[in-house]
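Asker: Let's see this in three dimensions:
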Amino acid sequence: MVTVNILLSTYNGEKYLAEQIESILNQTFKGWTLLIRDDGSSDGTSEIIKGYESKDDRIKFINKNKIENIGIHKSFKSLAKFSDADWYFLCDQDDVWLPNKIENMLNYTEGKSEEAKLVYSDLTTVDSNLNIISERIRNSKGHEAPILKNYLLQPTVTGCAVMFNRNLRNYWLLEKKIIGLHDSMLGFLAASLGSLEFINESYTLYRQHSENVVGSSTLSGIHAILQSFWGQNQVMNARAYDILETFPSISDKNKKVLKEFIKLNHVGLLGRFKVIIKYRYRYSLGGKLYSLFGNLLLLSNIGNKGVK
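Answerer: The predicted structure is shown next:
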């Protein structure tokens, strides 16, 4: 039988946490283990977790005797490290899972996978009362999981819609550095070292409210857009360096993709032009105009304060 670990990191989540756990208890697939870590809550989150743990032996509160804040990326990594499973699901404290989420995503993979693999689905955004804001947040023209060169321009993975296998989890645990958010890092590892796949269905009600750590937002103003673009560019450069150093066995093709992306920040206009013409980086969620804008920014270097 396929084994499943659900990884749930909490922080002051008492308002919505019970509703999320109930949606996991209502899953049609029953063979899961829910691992929960509290990242230093000051509200009643820990008591809610203890209450559910006492009622269902599939729920495990992994740090109930040592509640401390280590940050969301390290917190999820601690959960992944806690015990082995065939597949891992990331879980946010404030969403709601549809009853067939685990069953359908497992059916998509047809069991175990030998390569490092991450699968993610679409999302339905809802307000704090679960009223639908948008049925789907992916490109209405048809989103596909990006290949590595395009993931470098725009990470597309949202944690609460993710499932990944043990091989990818093992790669993640080899990473010593904490660079950016955990979900986009997992997507980057999958695109670099294995496979990244998208299911064109929504199995999660992705709640948007004032306490979200990361939400579905739209930047406004050219300064904010440039700041976001180059901030993400620096994160992806740091990740590219780290993967090249940590995983020397990466394929020659992907090694070249990463090295030439890094090169963009260290060569002149002509050098950048040659790389961009060769790769023609594409936004997987934004269409042709976004892709053109992203490539022009890479070419012009406007707003880039440099990658250290």
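
Asker: CA atoms for contacts and neighbours, from now on please.
Answerer: Noted.

Asker: show me what contacts the residue positioned nearest the centre of the chain?
Answerer: Among the residues of the chain, the one closest to the centroid is residue 183, at 2.0 Å (Cα atoms, centre = their mean). By Cα atoms under 8 Å, 6 or more residues apart in numbering, the contact set of residue 183 is 157, 158, 159, 162.

Asker: which one of the residues you listed sits closest to residue 215?
Answerer: Closest to residue 215 out of the contacts of residue 183 is residue 158 (9.8 Å), distances taken as Cα to Cα.

Asker: ok, the closest residue to the closest one other than its chain neighbours to residue 90 distance?
Answerer: Take residue 158 and drop its neighbours on the chain: the residue closest to it by Cα to Cα, 6 or more residues apart in numbering is residue 183, 6.2 Å away. Distance, residue 183 to residue 90, using Cα to Cα, to the nearest Å: 8 Å.

Asker: Now for those two: what residues contact both?
Answerer: Counting by Cα under 8 Å, 6+ apart, the residues touching both residue 183 and residue 90 are 159, 162.

Asker: ok, back up a step: now, of the contacts of residue 183, which are buried?
Answerer: 157, 158, 159, 162 (16 or more other Cα atoms under 10 Å).

Asker: helices and strands around the lengthiest helix in the chain, which ones?
Answerer: In the chain, with assignment by DSSP state H, the single longest helix is helix 222-246. Counting contacts by 3 or more Cα pairs under 8 Å, 6 or more residues apart in numbering; DSSP states H and E, helix 222-246 is packed against helix 148-153, helix 252-263.

Asker: so how far is the helix or strand that contains residue 173 from its chain's centroid?
Answerer: Residue 173 is part of helix 166-174, with elements assigned from DSSP states H and E. With Cα atoms, centre = their mean, to the nearest Å as the basis, helix 166-174 stands 14 Å off its chain's centre.

Asker: Mind listing what's buried along that helix?
Answerer: Neighbour-count burial for helix 166-174 flags 166, 167, 168, 169, 171, 172 (criterion: 16+ other Cα under 10 Å).

Asker: contacting residues around it?
Answerer: Contacts for helix 166-174 (Cα under 8 Å, 6+ apart): 77, 80-81, 84-88, 114-118, 186, 189-190, 194, 246.

Asker: Going through those, which ones are buried?
Answerer: Judged by 16+ other Cα under 10 Å, buried ones among the contacts of helix 166-174: 77, 80, 85-88, 116-118, 186, 189-190, 194.

Asker: Also this sequence, please, to line up against the first:
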Amino acid sequence: MNDKPQALPSFGTIVLAAYKPDPALFERQLLSISKQTHANFECVITADGDPEGVSRLVRSILPGDDRFRVAGFGDRLGFYGNFERGLTLVPPSADWVALSDQDDYWYPEKLERLLPHLESAVLVTGQARVVTDSGRVVAESTMRRRTDICDLLVQNQVTGGLCVFRRDLLEVILPFPRLSTLTQNHDHWIGVAAAALDDYVIVDDIVQDYVQHAANVIGEATESFNPLRSLRRARELALKFENSTSVPSVAVMVANMTFGWKALMLGTLEKRMPERTHSLEAASKTFNGPWAVFRIVALLWRGVIGSRTDLGPALTHLIGLFGRRQATRRLTAAES
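Answerer: Predicted coordinates for the structure are as follows:
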């Protein structure tokens, strides 16, 4: 008996967000997508500014391949908004959606390996080999691991360019929630939405190269946690967002990056999901209410001990807990 999941005889849309792509890396990526063994797809390339330049590149790389089309936008939204408007262009005829960065490299059987898992899950994500743009291997695998929604809220395990999901997930995730913070990421939002549906999987298949270079907006964390480096970065961000580098200001900034973003995601899901699933109930109970601080500390402790959460994110969230108290005090003082 063959227990291997069977592939969906399906049509899908690949949304590729582009912004001033490096011509060589862009060509390599587009060719790798065009050579997928599951060839029943369209690739919508959303050009975030300079659509004509992107269109010329696509025409020169893939002349005559009408599966690839460029949706040009003159206004610059950044990667978060660019992926969002790309997803709004997914046609009703699509059964599934995949996301793509402009400078990675897909292995030929990526879609063929991942799509069968959508028979039993709303989203599946694989693994990648981490390489530099010169081809040097940084890590043999991204080592993503499936965690429950509470751990996933603390540390994201779903990378947009590695995942494929059913089209009906768009009904939950669009439009994207908005918060002015660096932690606002499309893949974290999509992953948490899938987890709230009790319905995502992570497999060990290495399905692409994840290319690291100086122009990455968000790269793969390959260095160990460095407290001094993290503190310097936190002070820089506090000066930018809070106009101060004091300890309370740093803590408030961290609170907005961690718990502010979580509260927005959970609140959005509670409004949009027709039924409150067990996962969504568990997440709301963990992060809200008068005793939430104790539940969060216990969650972080269990996550670190159980190797579901790295030390850096755990410590960041502990600082965020202090920052939440500072923010509450500021609000109380302003209202009195």
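
Asker: which residues in structure 2 does the helix or strand harbouring the residue nearest to residue 158 of structure 1 align to?
Answerer: Using DSSP H and E, residue 183 of structure 1 falls within helix 182-193. Alignment of helix 182-193 of structure 1 against structure 2: residues 186-197, by TM-score structural alignment.

Asker: which residues sit in contact with the equivalent of residue 240 of structure 1 over in structure 2?
Answerer: Mapped onto structure 2 by TM-score structural alignment, residue 240 of structure 1 lines up with residue 266. Shown in contact with residue 266 of structure 2 (Cα under 8 Å, 6+ apart): 280, 283, 284.

Asker: which of those residues map to contacts in structure 1?
Answerer: Using both residues aligned by TM-score structural alignment, their matches' Cα atoms under 8 Å, structure 1 keeps these contacts from the contacts of residue 266 of structure 2: residue 284.

Asker: Let me know the closest of the contacts of residue 266 of structure 2 to residue 40 of structure 2.
Answerer: Relative to residue 40 of structure 2, the closest of the contacts of residue 266 of structure 2 is residue 280; by Cα to Cα it sits at 34.2 Å.

Asker: corresponding residue for that closest one in structure 1?
Answerer: Following TM-score structural alignment, the counterpart assigned to residue 280 of structure 2 within structure 1 is residue 254.

Asker: and the residue nearest to its match when sequence neighbours are not counted, how many neighbours?
Answerer: Residue nearest to residue 254 of structure 1 in three dimensions, not counting chain neighbours: residue 192, with 6.3 Å by Cα to Cα, 6+ apart. For residue 192 of structure 1, the count of nearby residues is 26 (other Cα atoms under 10 Å).

Asker: shouldn't residue 192 of structure 1 be in contact with residue 148?
Answerer: Yes - assessed by Cα atoms under 8 Å, residue 192 of structure 1 is found in contact with residue 148 at 6.1 Å.

Asker: Quick check: neighbours shared by the two?
Answerer: Taking Cα under 8 Å, 6+ apart as the criterion, residue 192 of structure 1 and residue 148 both touch residue 254.

Asker: Which elements pack onto the biggest strand by length in structure 2?
Answerer: Taking DSSP state E as the criterion, structure 2 has its longest strand at strand 200-212. For strand 200-212 of structure 2, the elements it packs on are strand 105-106, helix 110-114, strand 123-132, judged by 3+ Cα pairs under 8 Å, 6+ apart.

Asker: now the ones you listed as TSV including distance to residue 26 of structure 2?
Answerer: Shown next, in TSV, are those (distance: least, Cα to Cα, whole Å):
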stretch	distance to residue 26 of structure 2
strand 105-106	9
helix 110-114	18
strand 123-132	14
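
Asker: Of these, give the one that comes closest to residue 37 of structure 2.
Answerer: That would be helix 110-114 among these, by Cα to Cα, at 6.5 Å.

Asker: in structure 1, what residues pair with the closest one?
Answerer: Using TM-score structural alignment, helix 110-114 of structure 2 pairs with 101-105 in structure 1.

Asker: Enumerate the positions of that stretch that are buried.
Answerer: So, applying 16+ other Cα under 10 Å, buried residues of stretch 101-105 of structure 1: 101, 102, 104, 105.

Asker: Contact partners for the second one?
Answerer: Read it as residue 102 of structure 1. Counting by Cα under 8 Å, 6+ apart, residue 102 of structure 1 has contacts 27, 28, 29.

Asker: what's the closest of the residues you listed to residue 297 of structure 1?
Answerer: The closest of the contacts of residue 102 of structure 1 to residue 297 of structure 1 turns out to be residue 27 (Cα to Cα; 44.7 Å).

Asker: three-state assignment of the aligned residue in structure 2 for residue 19 of structure 1?
Answerer: In structure 2, the residue matched to residue 19 of structure 1 (TM-score structural alignment) is residue 28. The three-state assignment at residue 28 of structure 2 reads helix, by DSSP: H, G, I helix; E, B strand; the rest coil.

Asker: what does residue 221 of structure 2 give?
Answerer: Applying three-state DSSP: residue 221 of structure 2 is coil.

Asker: any idea how far residue 144 of structure 2 is from it?
Answerer: The value you get for residue 221 of structure 2 to residue 144 of structure 2, if Cα to Cα is used, is 12 Å.

Asker: ditto for residue 10 of structure 2
Answerer: 26 Å.
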